[in-house]
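Novice: no sequence on this one, just coordinates:
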């Protein structure tokens, strides 16, 4: 499996050798006094280098006293009223070292993306008539796996498959795709948290023949229109901090930069820092 997902002491925990990292999301019933030592022990036993936590304000004291530091903040992430934080504990301090060349690129990306920020979508940028967007069903998972195979042709260990999509669907994930006729060109996965009134855009995958056309713009637009101001108060996402295209896309849609997660995950064969962006429709 691409990454192991399990519930430990009431928290949803993602971990695996792919990213050499633990990512846990706290729920109301979690006792951090029990959970944090278990996360540290898991990291030690698996030789993971980083532990990332998404947590509400009330958890700050416990996490910071256990060596976690804040990397990003989303105001009102929980039900529109309670601030949410991404905090990291670097089990291996080398994981926290920032490459000078990457730092310059990340700074440049932020500067250009922030300059592109708009509160509304660009009315002059309209989707071509031959393109359609719809929610995917399990019947589409074979085609979704095929899109991953094309996108990660030279990195087969990062291909998500039908079994993994099925597992995500059982964990309240939704899938959307942009099609030209019946061909899936771009896909995205949404992690839905209705009890928190928020949703995470987990990833975008684009057919290699259609890269550079900014087709993900239309999926973001569709998600905003369908989700925000219904039950969802906040949409957030993690984007490669060195990617001009996606950072500019989210900024153009009125997303706000929340912070940067240092050396957070492997993308293809590179350890990447991730910018956190969030959007509120009110």
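Specialist: Arrived safely, thanks for sending. Because the structure is a prediction, the values reported are computed rather than measured.
Novice: From here on, just use CA atoms for contacts and neighbour counts.
Specialist: Will do.
Novice: can you map out the helices along this structure?
Specialist: For the chain, helices defined by DSSP state H occupy the ranges 32-46, 60-65, 100-115, 141-151, 162-170, 216-227, 244-252.
Novice: Just list what the fourth one packs against, helices and strands only.
Specialist: In terms of contact count using 3 or more C-alpha pairs under 8 Å, 6 or more residues apart in numbering; DSSP states H and E, helix 141-151 is assigned the packing partners helix 162-170, strand 183-193, strand 198-206.
Novice: Can I get these in TSV including distance to residue 125 and mean neighbour count?
Specialist: What follows is the helices and strands packed on helix 141-151, written out as TSV (distance: least, C-alpha to C-alpha, whole Å; neighbours: other C-alpha atoms under 10 Å):
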stretch	distance to residue 125	mean neighbour count
helix 162-170	31	16
strand 183-193	17	21
strand 198-206	19	19
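Novice: One more to weigh against that first structure:
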């Protein structure tokens, strides 16, 4: 089960009971006046407990006036100039309250203590990093299904992987002895020159080898070649591993999205990290 993605005017939203939210994924400049009210109507009609919006900073005041709060901010997300605000409007007290604040704070503190201390990882002779293609989607879907009991998007579906591969995602993998053991993806917004580094998954028997660091480095190189300016990620707030990967790789902490995403079996808070790729 996954939530549906649809267009409202020229904007894109995702909504459904799986994440128990409406997610305004892309707000068109033409829709500033109209879409926020439509999003709220969808949330109230369906009884969702959160509205989550990724919006240009120029729209922040309008959203705040209607009860939204800023949870994270990434500067320069739009072509290196305008920033992005991640806004939330909570429609239940329970959804608004972080259940394990001490755990979340400990992860952030630990990750920040390792900022810029990059980990160099090299592959062995029977390992290779590659860009995934159509022939890989069945194996990829199996890996994602094994690693994630739940996920906010249907990455366990080969057809979804193929569709996104043909649209705006580049999937990277690591093979060991001919078998895919780790994956990640670049979800590109070429129009605004930004990319989400996402969908990191390593099979349990192959963790601890630094594959995520290696993949991230290769992904950044590819995105620089494509002249993408800003990279960001939305990482599980209680994951020491992924938050540390991005902090070590010189990403800056941008904020925490409280009780935001259905991942690995329950709705969890997520941390946002970002990095300018045009500044070495």
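Specialist: Okay, I see it. These figures come from a predicted structure and were not determined experimentally.
Novice: quick revisit: specify the stretch among the helices and strands packed on helix 141-151 of the first structure that is closest to residue 58 of the first structure.
Specialist: Ranking these by proximity to residue 58 of the first structure (C-alpha to C-alpha) places strand 198-206 first, at 17.8 Å.
Novice: okay, and the closest one goes to which residues in the second structure?
Specialist: Under TM-score structural alignment, strand 198-206 of the first structure corresponds to residues 194-202 of the second structure.
Novice: Quick one: average offset of the matching stretch versus the first structure, please.
Specialist: Once fitted to the first structure, stretch 194-202 of the second structure is off its aligned match by 1.3 Å on average (mean C-alpha distance after the TM-score superposition for the first structure).
Novice: And stretch 164-182 of the second structure, end to end?
Specialist: 18 Å (C-alpha to C-alpha, to the nearest Å).
Novice: residues contacting the aligned partner of residue 126 of the first structure in the second structure?
Specialist: Under the alignment (TM-score structural alignment), residue 126 of the first structure pairs with residue 122 in the second structure. Counting by C-alpha atoms under 8 Å, 6 or more residues apart in numbering, residue 122 of the second structure touches residue 214.
Novice: Next: the one 10 residues further on.
Specialist: Contacts here follow C-alpha under 8 Å, 6+ apart; on that basis residue 132 of the second structure touches 170, 171, 172, 173.
Novice: And the closest residue to residue 236 of the second structure other than its chain neighbours, how far from residue 19 of the second structure?
Specialist: With sequence-adjacent residues excluded and distances taken as C-alpha to C-alpha, 6 or more residues apart in numbering, residue 236 of the second structure is closest to residue 270, at 4.5 Å. Going from residue 270 of the second structure to residue 19 of the second structure by C-alpha to C-alpha gives 13 Å.
Novice: same thing with residue 27 of the second structure?
Specialist: 20 Å.
Novice: Neighbour count: the two, which is higher?
Specialist: residue 19 (25 against 21; other C-alpha atoms under 10 Å).
Novice: Who are the contact partners of the nearest residue in space to the more buried one that is not next to it in sequence?
Specialist: Residue nearest to residue 19 of the second structure in three dimensions, not counting chain neighbours: residue 262, with 5.2 Å by C-alpha to C-alpha, 6+ apart. Neighbour list for residue 262 of the second structure: 18, 19, 150, 151, 152, 268 [criterion: C-alpha under 8 Å, 6+ apart].
Novice: Flag every buried residue along stretch 116-131 of the second structure.
Specialist: Neighbour-count burial for stretch 116-131 of the second structure, with 16 or more other C-alpha atoms under 10 Å as criterion, is recorded at 116, 127, 128, 129.
Novice: got the contact list for the nearest residue to residue 23 of the first structure once chain neighbours are set aside?
Specialist: Distances taken as C-alpha to C-alpha, 6+ apart place residue 52 nearest to residue 23 of the first structure, at 4.6 Å, with adjacent residues excluded. If you count contacts by C-alpha under 8 Å, 6+ apart, residue 52 of the first structure has them with 21, 22, 23, 24, 86, 87, 88, 89.
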